[in-house]
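Asks: A predicted structure for the sequence below; I have some questions about it.
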Amino acid sequence: MSLFEDTYRTIGKSYEGLFRDKGSKFIAYAFPFEDEVQLKDIIAELKLLHPKARHHCYAYRLSPDRSVFRINDDGEPSGTAGRPILNVLLSLDVTNILVVVVRYFGGTLLGVSGLINAYKTATQLALEEAEILEKTTDDIYEVQFPYLQMNDIMRIIKEENATIQEQQFDNNCVIRIAIRKMQVNAVIGRLEKVGQTNLRYLKTI
């Protein structure tokens, strides 16, 4: 993701794809995926669903800038499973996605090129079914201000199309807002001009 890019492509729900070759069956599952702690539970669920499958290979990409990734061949020859799955994610330029391909061995060895093609094709079939969503990269800020400044703050938030995630109104008000990355400087600049307003950066999503 370049300095001036604040969008990324992902999926909003799970999808499946099925590929068969010489008796072997490759079932690809594509999941929305935002945290590596999800991985263990997802793999465990698929192993319960497919207890007789020989392999559960996967690849994922994480973060809006697509910088985090991991592959796993789960016993297949090195480079024949996880890497072809990841290459599909790279070619589609998608992120925050985990693809697990479950393989049932059909008794006939497919060879390196056959395995690469099977894992790639199963992944492609799953993502061909997917609705690819374009999302913005947002910075989350906490805004604290006196109740008397409410109208000014809310007007800026509305005019700048920031999204309110949480709000707490009292004599001292606290709002948590999501601001699109490319608009952060403009929005923060306007909010800081409102008297007695405190801003705190929390995270990027």
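Replies: On my side now, so go ahead.

Asks: make it CA atoms for all contacts and neighbour counts henceforth
Replies: Will do.

Asks: mind listing what's buried in the helix ranked longest in the chain?
Replies: Longest helix in the chain, counting residues (DSSP state H): helix 111-128. By neighbour count on 16 or more other Cα atoms under 10 Å, the buried set for helix 111-128 is 115-127.

Asks: for stretch 187-197, same thing?
Replies: 187, 191, 197.

Asks: Select from those every entry located in helices.
Replies: Within these, residues falling in helices by DSSP H are 187, 191.

Asks: who's in contact with the longest helix of the chain?
Replies: 15-21, 26-30, 77, 79-82, 84-85, 87-88, 99, 101 (Cα atoms under 8 Å, 6 or more residues apart in numbering).

Asks: Pasting the second one now:
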Amino acid sequence: MPVAPGPQQYTTIAAAVDAELEIKRSRFLCHLAPAGSEDEARAVIAAVAQAHPKARHHCTAFVLGPDAATQRSNDDGEPSGTAGRPMLEVLLGEGLTDVVAVVTRYFGGVLLGAGGLVRAYGAAVSAAAAEARRVRYALRQEFTVELDYRWGPAFEAECHAAGWTVVETEYGERVTVRFAVPPEQEKRARERLADLSSGAARPVAGETRYVRVTS
């Protein structure tokens, strides 16, 4: 389905990462993972809780959607506002979305106080975010075009040179290229195909959707 109007791009993380801090004998283990929906985020939270059944707290925060419209946090038994909210603020401050953070705490016997907890939970998420590889998704218009073999490689090279995304290439009797361009560059893409194929190529428009543009 075509996406509704929204941000032109957003940033998330490529893969899950872990970080651990020890503060006054308490261990804070942060698991930071990509999540494309609330169900995915809650599945990550459940998996972490299952992996650490003896931990006292599994505090959480997640941000979802290109516009970061869905924001959730949970203190999981810590004093209100000392865990989930600081974690959420770190995710927002890092400019991340479609991401979930779970900080598992093993209590070390020393009370940290409200301020200490805020700093500890935020620092755990910051440590994980520092290790994560960022990826960017941008709004793109997809097209599919069939080309003769003599034109296929040349057009793929053109896409890479222009910063367009080659989503998929299939080789059969002809070369079928599915590619994505910024919506404002649609005219340029059509003109380049026409020039390359002497007017024979007929790109078919597909969805406008978010496409990964950095690896």
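Replies: Cool, got the structure. Note that this is a predicted model, so its numbers are computed, not measured.

Asks: The contacts of helix 111-128 of structure 1, buried ones only, as a ChimeraX selection?
Replies: Selection command for ChimeraX covering only the buried members of the contacts of helix 111-128 of structure 1, criterion 16+ other Cα under 10 Å:
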select :15,16,17,18,19,21,26,27,28,29,30,80,81,82,84,85,88,99,101
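
Asks: What about the contacts of helix 111-128 of structure 1, which are in strands?
Replies: Per DSSP state E, strands hold the following members of these: 15-21, 26-30, 99, 101.

Asks: Dump those residues to a markdown table, plus distance to residue 132 of structure 1.
Replies: Output for those, formatted as a markdown table (distance: Cα to Cα, whole Å):
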| residue | distance to residue 132 of structure 1 |
| --- | --- |
| 15 | 11 |
| 16 | 14 |
| 17 | 15 |
| 18 | 19 |
| 19 | 21 |
| 20 | 25 |
| 21 | 28 |
| 26 | 22 |
| 27 | 20 |
| 28 | 17 |
| 29 | 15 |
| 30 | 12 |
| 99 | 14 |
| 101 | 19 |
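
Asks: Which residue ranges of structure 1 form helices?
Replies: Assigned by DSSP H, the helices in structure 1 fall at 38-49, 82-92, 111-128, 150-159, 184-192.

Asks: Columns distance to residue 10 of structure 1 on top of those, output as JSON lines?
Replies: Shown next, in JSON lines, are the helices of structure 1 (distance: least, Cα to Cα, whole Å):
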{"stretch": "helix 38-49", "distance to residue 10 of structure 1": "17"}
{"stretch": "helix 82-92", "distance to residue 10 of structure 1": "10"}
{"stretch": "helix 111-128", "distance to residue 10 of structure 1": "10"}
{"stretch": "helix 150-159", "distance to residue 10 of structure 1": "26"}
{"stretch": "helix 184-192", "distance to residue 10 of structure 1": "22"}
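
Asks: wait, which of these is closest to residue 59 of structure 1?
Replies: Using Cα to Cα as the measure, helix 82-92 is the one of the helices of structure 1 that comes nearest residue 59 of structure 1, at 5.3 Å.

Asks: Run through the residues that contact the most centrally placed residue in structure 2.
Replies: Compute the mean C-alpha point of structure 2, and by Cα atoms, centre = their mean the closest residue is residue 12, 2.7 Å away. Counting by Cα under 8 Å, 6+ apart, residue 12 of structure 2 touches 34, 96-99, 134-137.

Asks: likewise residue 58 of structure 1?
Replies: Going by Cα under 8 Å, 6+ apart, residue 58 of structure 1 touches 71-73, 81-82, 85, 98-101.

Asks: what residue of structure 2 matches up with it?
Replies: Under the alignment by TM-score structural alignment, residue 58 of structure 1 pairs with residue 60 in structure 2.

Asks: Nearest residue to that match in space, ignoring adjacent ones along the chain?
Replies: Excluding its sequence neighbours, the residue lying closest to residue 60 of structure 2 (Cα to Cα, 6 or more residues apart in numbering) is residue 102, at 4.5 Å.

Asks: Tally up the residues packed near residue 74 of structure 2, please.
Replies: 20 (other Cα atoms under 10 Å).
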